[in-house]
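J.: sequence unknown, structure follows:
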């Protein structure tokens, strides 16, 4: 329930506050540009291009996943084997659902793909249940251990690669809130007066904070399952992933 709202001001006073905030926003944008410039100058590490993934036509290589483009952006989707759709990762579902139109990435010679850390047939049925269109692969041990090196399998990762003919290199990786680069919903909510409505945010007293990040990430679940599932169920899709 909303118990508080910002103070009311006339247009001039409101604009003066927006102008003051805009100075900080521009500094934040410029710092982001500087960080991106530093990211482009990171060294890179070579990766075996022959690491085997599983796609709709069977085994493929990491190099194949580039689809002939120069760059590959891979999202490593956490997976819970044997669970129905309702038991799959709400965070990975949230972020993957945000990625729809791929033509802008492809125009920059970049392929986006999801690397599900579970069996292909099972995870591909989730891909179908959600109605996603991006390339989808399964990457399990030992391939996932090779690709993640010393990083922990079973977590969400966003990893960028570049290829030089038949050689592949990892250029950047991030996890946890770093994968918000895939998201637009939270970015838009951050512009609103009530924000994400989560308890960790610095909001005034009385602001709604009903989306708790407890109990396995309920901030991205509604009535026991990832929020985006409900429209799929209403469309008549089955969340049984067992085949």
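T.: Perfect, thanks for sending it. Since the model is a prediction, treat every value here as computed from it, not as a measurement. Numbering: from 1, shown residues only.

J.: when you work out contacts or count neighbours from here on, use the C-alpha atoms and nothing else.
T.: OK.

J.: which residues in this structure form strands?
T.: Along the chain, the segments classed as strands by DSSP state E run 45-47, 52-55, 58-61, 71-77, 110-116, 136-138, 157-164, 167-175, 221-222, 225-226.

J.: nearest to residue 91, out of those strands?
T.: strand 225-226 (8.2 Å; CA to CA).

J.: and that closest one, what does it pack against?
T.: With contacts defined as 3 or more CA pairs under 8 Å, 6 or more residues apart in numbering; DSSP states H and E, strand 225-226 has these neighbours: helix 90-98.

J.: comparison target, given below:
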């Protein structure tokens, strides 16, 4: 799927392009499945506009014609200097240009695909899980005995955040919509608040820490936390190298 200008989804079109070749430290991946994140929506629109000035997105047109970042597939070939991966290996990770049959990425942005996951399931892991991992463990320092409120618990990042916090033996309060309340409980939330029926910002439970997976209008009206509570932490950016992160058990 190629994009030659910023705009709505109809700017995307299927096109034949040359297969990329891996360079030093790079891996050619044959994509079996790719997932869509808010990141891809921003790249599609070139939004926010300030991001265009950084050079990573492109100023007047997309810097990369092929979108997508999260993928799962098989290693097709490796470039010089790559060790630990070989053709045929099943992998998942950050793969710029994931909305194509083949994509090239650096070896440190890939990890082996767990055999109990399908390619479709694995493709949904990278950005959501690593963002949650950094937010819960690296930034939040959540551990046993903590009480944590997760706003946006029914989303891609939120569902991983609930599982990671619960796995750390923290007491999780999940905030989500009605349709996701049962899901949040099944993932390990001890308490669930349906934000369509209750304003958690007006009567949120005492927590060791609070964490939101996405900035929302409702969150914007939140009162400042009291000294007894840790500050609200925004979603952390994905790490440069996935191999340095502890992956959640799938």
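T.: Done, it's in. None of the values given here were measured: they were computed from a predicted structure.

J.: and the TM-score between these chains?
T.: Superposed pair, TM-score by TM-score structural alignment, normalised by the length of the first structure: 0.29. Supporting alignment: 102 aligned residues with a CA RMSD of 5.0 Å.

J.: rewinding a little: save the strands of the first structure as TSV, and put in mean neighbour count and distance to residue 37 of the first structure too.
T.: Conversion of those to TSV gives the following (neighbours: other CA atoms under 10 Å; distance: least, CA to CA, whole Å):
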stretch	mean neighbour count	distance to residue 37 of the first structure
strand 45-47	14	18
strand 52-55	20	31
strand 58-61	14	30
strand 71-77	25	17
strand 110-116	23	18
strand 136-138	26	30
strand 157-164	20	15
strand 167-175	17	12
strand 221-222	18	36
strand 225-226	20	35
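
J.: closest one to residue 147 of the first structure among the ones you listed?
T.: strand 45-47 (7.4 Å).

J.: quick check: angle from the helix ranked longest in the first structure to strand 167-175?
T.: Counting by DSSP state H, the longest helix found in the first structure is helix 11-40. Computed by axes from the mean of the first three to the mean of the last three CA atoms, to 10 degrees, the angle separating helix 11-40 of the first structure from strand 167-175 equals 140 degrees.

J.: contact partners for residue 130 of the first structure?
T.: 229, 232 (CA atoms under 8 Å, 6 or more residues apart in numbering).

J.: residue 47 of the first structure versus that one, what's the distance?
T.: As judged by CA to CA, to the nearest Å, residue 130 of the first structure and residue 47 of the first structure stand 31 Å apart.

J.: with residue 145 of the first structure instead?
T.: Residue 145 of the first structure is 12 Å from residue 47 of the first structure, by CA to CA.

J.: for residue 169 of the first structure, which non-adjacent residue is closest in space?
T.: Closest residue to residue 169 of the first structure apart from its sequence neighbours, by CA to CA, 6 or more residues apart in numbering: residue 46 at 4.2 Å.

J.: right, and that neighbour touches residue 164 too?
T.: No. Between residue 46 of the first structure and residue 164 there is no contact under CA atoms under 8 Å: 10.4 Å.

J.: residue 30 of the first structure is nearest to which of the strands of the first structure?
T.: strand 167-175 (20.3 Å).

J.: who are the packing partners of that closest one?
T.: If contacts are counted by 3+ CA pairs under 8 Å, 6+ apart, strand 167-175 of the first structure sits against strand 45-47, strand 157-164.

J.: tabulate those strands in TSV, adding columns for distance to residue 107 of the first structure.
T.: As requested, those are exported to TSV (distance: least, CA to CA, whole Å):
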stretch	distance to residue 107 of the first structure
strand 45-47	24
strand 157-164	15
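
J.: between those, which gets nearest to residue 230 of the first structure?
T.: Nearest to residue 230 of the first structure among these is strand 157-164 (25.5 Å), distances taken as CA to CA.

J.: so which elements touch the closest one?
T.: On a contact count with 3+ CA pairs under 8 Å, 6+ apart, strand 157-164 of the first structure meets strand 71-77, strand 167-175.

J.: out of the ones you listed, which is closest to residue 32 of the first structure?
T.: Here strand 167-175 is closest among these (CA to CA), at 15.3 Å.
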